[in-house]
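Novice: Quick one, fold the following:
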Amino acid sequence: MIIDLPKNVENIIERLKEHGFEGFAVGGCVRDSLLKKTPTDWDITTDALPEDMKKIFKKTFDTGIAHGTVTVLMDGVGYELTTYRIDGNYSDGRHPDSVSFSKNLSEDLCRRDFTINAMAYSHNKGIVDLFDGRKDLQNGIIRAVGDAKKRFDEDALRMLRAVRFAAQLGFKIDDDTFEAIRERAKLLSKVSKERIFVELNKSLCGDFAQNIKMVYTSGLYRYIGKEFSKLDENIYDFYPRKFHNKKHMYWAAFLENIENVEAVKKILFELKSDNATKNNTYLLVKELKNPLPSSDEDIRWSLHRIGADLFCDYIEILKTDKKNKDILDKIDTIENRYSLIMKENHAYEISMLDITGKDLMDIGISKGPKIGEVLEFLLKKVIENPLNNEKSSLLRLAKEFK
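Specialist: Here you go, the predicted model:
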């Protein structure tokens, strides 16, 4: 079988060959090509040493020189080239203590995580598949290369990556590999929370996101975080949703049925989530706990609590929730009313009021906390009735509040 390599990848492999070295596209790009998917990046493995690569190619920079990785820049795109290597012991359960370079492609492929990721390709040699990766790809199987326990001892994140590939590809995890995950689950506690967060994000976004249930059935959930480990099994009754690249929406849909809303922030804090994802997820889950808006005033109060952008996300989550299939007309009505509210520029934040703190001081309200109290009172009146958002009406209401 011939894989359509990008021109630059062909050129890199050809340049290596001209200088007496071999080069192969390797890993995920080969897997994705065989699945008729477009690879997001192309990694190349070679018997050339880093110093050889830097002599052969004009534009390079070191990205992991200790592990034999150099990035070659062509037409503004970076391509990672890594020397065939043999990894030493993994005393931290994540990184090899030492790396030795090899001239043998098979020694490089046998250290990789799963058979579907352990294939290499060049136009000259075709597909190099030493571990039946193509067969597993055809059968939809995620199987560790060689001894699964050893692979997970080397890098505990691989266990979560297995779940992630199941969630992205819809594949089944091989029985022996899954049993090894169950036995080695505790090793996940050695992995940085940032890396765990990345894998969970990719799983929640997957086309087969229902497979995130494996995080629970494998026991991995116990070692993701103290708060995460408290999640009930029903939380994992998840299914694929499409929310573009909005992480907070996937997390809100995943955690929607959590009993303690305050735990949402704790979970994402433990996972070293960015603040935007953490705060937006919390606001959405909290809003999803409220009854659906039944009036324009309810919608304005919701906008006050979460803002217009999150309100749109909130509506999208409601529309894609299977339990709402019988009330989609009601949700559409809410969305239409929201659009009208925005078109008519109804106020739902203090900054949208037709009055300022200076206006209030001009009628004798003292500067300080009192101004804030009056503005909050006026906003309440405007949310209840948008017609109140007119300067003379607001001044009259402010005088009554005094």
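Novice: switch to C-alpha atoms for all contacts and neighbour counts from now on
Specialist: Will do.
Novice: What ranges does the protein have for its strands?
Specialist: With DSSP state E, the ranges of strands along the chain come out as 23-26, 43-46, 60-64, 69-74, 77-83, 85-87, 99-101, 119-122, 126-129, 141-142, 172-173.
Novice: Including mean neighbour count and distance to N388, could these go into CSV?
Specialist: Below are those laid out as CSV (neighbours: other C-alpha atoms under 10 Å; distance: least, C-alpha to C-alpha, whole Å):
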stretch, mean neighbour count, distance to N388
strand 23-26, 26, 66
strand 43-46, 24, 62
strand 60-64, 15, 61
strand 69-74, 20, 61
strand 77-83, 22, 57
strand 85-87, 20, 71
strand 99-101, 15, 71
strand 119-122, 25, 68
strand 126-129, 17, 72
strand 141-142, 25, 62
strand 172-173, 20, 60
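Novice: Just send those back as CSV, with distance to Y223 too.
Specialist: Below are those laid out as CSV (distance: least, C-alpha to C-alpha, whole Å):
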stretch, distance to Y223
strand 23-26, 31
strand 43-46, 31
strand 60-64, 29
strand 69-74, 31
strand 77-83, 32
strand 85-87, 26
strand 99-101, 28
strand 119-122, 31
strand 126-129, 34
strand 141-142, 22
strand 172-173, 20
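Novice: Let me see the contact set for T115.
Specialist: 131-133, 136, 142-145 (C-alpha atoms under 8 Å, 6 or more residues apart in numbering).
Novice: mind listing which of those residues are in helices?
Specialist: Taking DSSP state H as the definition of helices, the contacts of T115 contribute 133, 136.
Novice: between the contacts of T115, which has the most around it?
Specialist: A144 (29 neighbours; other C-alpha atoms under 10 Å).
Novice: about what we covered before: pick the one among the contacts of T115 closest to L353.
Specialist: Of all those, L353 sits closest to I142, with 57.5 Å by C-alpha to C-alpha.
Novice: Following up with a second sequence; could you model it the same way so I can compare the two?
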Amino acid sequence: MSTMMSDQFKIAQQVVNAIRDHGFQAYIVGGAVRDSILRRDVYDIDIATSAYPEQIQEIFKKVIPTGIDHGTVLVRYHGTSFEVTTFRTETGYSDFRRPDAVNFVTDLAEDLARRDFTMNAIAMDQSLQLIDPYQGKLDIKNKIIRTVGNAQERFLEDPLRMMRAIRFQSQLGFKLDNEALHAIHDNRKWLEKIAVERIAIEWEKTLKGPYFNEAKQNLFRVNLANHLPVISEHIYIQQALKSLTSSLPSFAAFITYMHLKVSDIAISSWTNKWKLSNQIKKDSKLLVQLIQDYTKEPLKWVLYRLPEDLIEDFSTLCLLFQNDPINKEDIVAIKKSLIIKKRRELAINGKDIISFFPDRQTGSWIQNMLLETEKAVVSEIIKNDKNDIREWLQYDN
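Specialist: So this is what the prediction gives:
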């Protein structure tokens, strides 16, 4: 395991050893172990331990009690955060989200038994040796998504795991084993019991996955698509989703794609029913407008209005909707070459326009003329010079 010894893992080892030095068991667990086996980047490392949260608080100086009732605290160590959770078992999920009862245990095997998939039920000790009671490493090698124990029980405990299975397929390109597929099909209706915000997080991760198309096919195969907001309500939306074969960089890009395919469904309908932020609504509306303007307006004017954080979304959507798409590198180059980057860089403002036309009463025409000037400067129809702009507005426009 030495090849995957990143600085983060070295610090995690120190945390594990510090806990062990106080007489407790401690292991690296979960996605970090899975991703290290896959040689994928590891961003967060979780640690499971026989120590109780109060005992962890005595061992480390900086401990944040993020979920202490469920045995979880956040340990800050050498500038890095680690979620440390006491070994536990869980019983009852009456709200389909959190266990009705959490019982702390002292056995790692019992803790691993409560996890969703075998690839996530692998632990790593202080020497980076694997503890793998459910053959998760073999399933990773064979690229199989398999539940820990009975699939029906795992998905009933937390129906969101059905979306997680689809998401992992999109991210990793693994196949779901037949038992998992059948169990998702049998329990799909319970997804509607899950808070839509939690589903949205999994769906966005699914959209971004390099194997999105394969995962999407399973989404329809097990009829899980019929239990997703908006998607379940319209046959045309389902047809549009089936036509999407490539991944998308964000939820806003997805809504844009779907709206351009089925414009009858308002963007606000998507954001309201998925309980998304106003920023996603704003980004979606802007992306729709820019994609529609791509062949109608000067390219520099289109890209001038494109925020930096939506460049990837825009370039991806261009590939899907335009005959002559533009790539990210060209977008960045053109944006860098623009005469102005923001309206405040214009050589004039609203007061100047009023002074150019002293006989006119103030009104909305001022903002309209300012916008017209901004577009002309960006499109290099006129220079960004006060006198040139005044002459253009007074005589040529």
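Novice: TM-score for the pair, please.
Specialist: Put the two chains on top of each other and the TM-score (TM-score structural alignment, normalised by the length of the second structure) is 0.82; 388 aligned residues with a C-alpha RMSD of 3.6 Å.
Novice: how close does the nearest residue in space to K300 of the second structure that is not next to it in sequence get to T373 of the second structure?
Specialist: By the measure of C-alpha to C-alpha, 6 or more residues apart in numbering, the closest residue to K300 of the second structure outside its immediate chain neighbours is S379, 5.8 Å from it. According to C-alpha to C-alpha, to the nearest Å, S379 of the second structure and T373 of the second structure sit 10 Å apart.
Novice: Name the residue in the two with the higher neighbour count.
Specialist: Neighbour count, other C-alpha under 10 Å: between S379 of the second structure and T373, T373 has more, with 25 against 19.
Novice: That one against D388, yeah?
Specialist: No. Contact criterion C-alpha atoms under 8 Å: T373 of the second structure and D388 do not qualify, at 10.8 Å.
Novice: Need the residues touching each of the two.
Specialist: With the criterion set as C-alpha under 8 Å, 6+ apart, the contacts of T373 of the second structure and D388 do not overlap.
Novice: about what we covered before: out of the contacts of T115 of the first structure, which is nearest to D32 of the first structure?
Specialist: G133 (12.1 Å).
Novice: Show me what that closest one aligns to in the second structure.
Specialist: In the second structure, the residue equivalent to G133 of the first structure is G136, according to TM-score structural alignment.
Novice: who's in contact with its match?
Specialist: 117-122.
Novice: and if you look at K137 of the second structure?
Specialist: Here K137 of the second structure is in contact with 37, 119, 122 (C-alpha under 8 Å, 6+ apart).
Novice: A253 of the second structure: which of these is nearest?
Specialist: M119 (30.3 Å).
Novice: Which position in the first structure pairs with the closest one?
Specialist: Per TM-score structural alignment, M119 of the second structure is aligned with I116.
Novice: count of residues packed around its match?
Specialist: Counted with other C-alpha under 10 Å, I116 of the first structure comes out at 28.
Novice: Equivalent analysis for R184 of the first structure, please.
Specialist: Applying other C-alpha under 10 Å, we find 20 residues neighbouring R184 of the first structure.
Novice: isn't it right up against F152?
Specialist: Yes. Look at R184 of the first structure against F152 with C-alpha under 8 Å: they come within range, at 7.0 Å.
Novice: intersection of neighbour lists for these two?
Specialist: Between them, R184 of the first structure and F152 share no contacting residue, judged by C-alpha under 8 Å, 6+ apart.
Novice: quick one: the helices in the stretch 301-402 of the first structure?
Specialist: 328-343, 357-362, 369-384, 391-401 (DSSP state H, counting those that start in this stretch).
Novice: Most tightly packed of those?
Specialist: helix 369-384 (a mean of 18; mean count of other C-alpha atoms under 10 Å).
Novice: Have a look at how far, on average, that one is from the second structure.
Specialist: Compared with the second structure after the fit, helix 369-384 of the first structure shows a mean deviation of 5.6 Å (mean C-alpha distance after the TM-score superposition for the first structure).
Novice: Against which helices or strands is that helix packed?
Specialist: helix 296-319, helix 357-362, helix 391-401 (3 or more C-alpha pairs under 8 Å, 6 or more residues apart in numbering; DSSP states H and E).
Novice: Outside of it itself, list whatever touches it.
Specialist: 297, 300-301, 346-350, 353, 357, 360-361, 365, 388-389, 394, 397-398, 401.
Novice: now do 10 Å
Specialist: 296-301, 303-304, 346-353, 355-361, 365, 385-390, 393-395, 397-399, 401-402 (C-alpha atoms under 10 Å, 6 or more residues apart in numbering).
Novice: swap in stretch 88-99 of the second structure?
Specialist: Against stretch 88-99 of the second structure from outside (C-alpha under 10 Å, 6+ apart): 48-50, 70-71, 100-115, 155-160, 190-195, 198.
Novice: Check these for burial and list the buried ones.
Specialist: Buried by 16 or more other C-alpha atoms under 10 Å: 48-50, 70-71, 102, 104-106, 108-109, 111-115, 155-160, 190-191, out of the contacts of stretch 88-99 of the second structure.
Novice: What are the boundaries of the helices in the stretch 101-250 of the second structure?
Specialist: 108-113, 136-141, 151-157, 160-172, 178-187, 196-208, 212-221, 235-243.
Novice: Tell me which of those helices sits most buried.
Specialist: helix 160-172 (a mean of 23).
Novice: what packs against it?
Specialist: Judged by 3 or more C-alpha pairs under 10 Å, 6 or more residues apart in numbering; DSSP states H and E, helix 160-172 of the second structure is in contact with strand 144-145, helix 151-157, strand 175-176, helix 178-187, helix 196-208, helix 212-221.
Novice: Tell me which residue of the first structure matches up with W190 of the second structure.
Specialist: For W190 of the second structure, the residue aligned by TM-score structural alignment is L187.
Novice: what sits against its match?
Specialist: 92-94, 152-157, 159, 181, 220, 223.
Novice: what do you get if the cut-off is 6 Å, keeping everything else the same?
Specialist: Applying C-alpha atoms under 6 Å, 6 or more residues apart in numbering to L187 of the first structure gives the contacts A156.
Novice: now A48 of the second structure
Specialist: 26-27, 84-87.
Novice: repeat that for 8 Å
Specialist: 26-29, 84-87, 108.
Novice: so which pair among those is furthest apart in space?
Specialist: V84 and L108 (13.6 Å).
Novice: so what sits against both of the two?
Specialist: What both V84 of the second structure and L108 touch, as defined by C-alpha under 8 Å, 6+ apart, is the set 48-49.
Novice: R76 of the second structure: which of the contacts of K137 of the second structure is nearest?
Specialist: Using C-alpha to C-alpha, the contacts of K137 of the second structure come closest to R76 of the second structure at I122, 23.5 Å.
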